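Engineer: Fold the following for me, if possible:
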Amino acid sequence: MPLECYKLTVKGRVQGVFFRASTRKKAQRLAINGFVKNTPAGNVEIIAAGEQLAMQEFIQWCHKGPITAKVAEVIVEPYTGSVEHTGFDIE
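Structural biologist: Predicted structure coming up:
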């Protein structure tokens, strides 16, 4: 199956609420490669690559995040760069 690759920008109360750690766990369960990091603007940025159904579930999860997060918006864009990660990292 071809892989889909996206850049997600998650906005809201998403820093200091275990968003990155929870994102990593969800990605690992779905066999998604990539990384998650905080941005200086207070958002969370995710680069993720995986099979179509896994990516759909992952993106849907990102709209909620962990129970302590308050997601206001998720911007999903196709990502054309290469995903050099095997597994899913927190940066």
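Engineer: drop to CA atoms for contacts and neighbour counts, all remaining ones
Structural biologist: Will do.
Engineer: Quick check, central residue of this structure?
Structural biologist: Centroid check for the chain by Cα atoms, centre = their mean gives I46 as the closest residue, at 4.0 Å.
Engineer: any idea how far it is from H85?
Structural biologist: Separation of I46 from H85 (Cα to Cα, to the nearest Å): 12 Å.
Engineer: And A21, by the same measure?
Structural biologist: Here the criterion is Cα to Cα. By it, A21 lies 16 Å from H85.
Engineer: ditto for Y79
Structural biologist: Y79 sits 14 Å away from H85, going by Cα to Cα.
Engineer: Could you do K70 as well?
Structural biologist: Going from K70 to H85 by Cα to Cα gives 28 Å.
Engineer: Does T23 touch F35 like I think?
Structural biologist: No - with contact defined as Cα atoms under 8 Å, T23 does not reach F35; the gap is 9.0 Å.
Engineer: quick one more, to check against the first:
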Amino acid sequence: MNPTYCIRAKVHGRVQGVAFRSYTRQAAVELGLSGWVRNCSDGTVEVLAEGERMIVEQFINWLHVGSPFSQVSKVEYNDQTATGEFDSFEIRFSG
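Structural biologist: As a prediction, the model looks like this:
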């Protein structure tokens, strides 16, 4: 089994008020990832995702497209230390 990989991403564009968090959670759950997604006060959406590296990379590709009603202009992400603390993928309140 591949070691667990973790990223924290910030998604820019029209990503709030377009069901982006809900679609992001759905995509993460379908891929078997754990972590969270939340709106930020600056209009971006922040995501933390853990799972096998190849699956997380597929998820990053998904973030570049987003939900059907979103318009993603940029995705910034960086590697994080995987903690294994999440057993699901949840929508969090704004951060």
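Engineer: Skipping its backbone neighbours, what lies nearest the residue nearest to the centre of structure 1 in space?
Structural biologist: V36 (4.4 Å; Cα to Cα, 6 or more residues apart in numbering).
Engineer: average distance between the helix or strand encompassing the one you found and structure 2?
Structural biologist: Assigned by DSSP states H and E, V36 of structure 1 falls within strand 33-38. Strand 33-38 of structure 1 differs from its equivalent in structure 2 by a mean of 0.2 Å after superposition (mean Cα distance after the TM-score superposition for structure 1).
Engineer: Buried ones in the strand ranked longest in structure 1, by neighbour count?
Structural biologist: Counting by DSSP state E, the longest strand found in structure 1 is strand 3-13. Across strand 3-13 of structure 1, burial judged by 16 or more other Cα atoms under 10 Å covers E4, C5, Y6, K7, L8, T9, V10, K11, R13.
Engineer: list the contacts for the nearest residue to E84 of structure 1 once chain neighbours are set aside?
Structural biologist: Once flanking residues are discounted, E84 of structure 1 sits nearest to G34: 7.5 Å by Cα to Cα, 6+ apart. Going by Cα atoms under 8 Å, 6 or more residues apart in numbering, G34 of structure 1 touches I46, I47, A48, A49, V83, E84, H85, T86, G87, F88, D89.
Engineer: Which residue in structure 2 aligns with G34 of structure 1?
Structural biologist: The equivalent of G34 of structure 1 in structure 2 is G35 (alignment by TM-score structural alignment).
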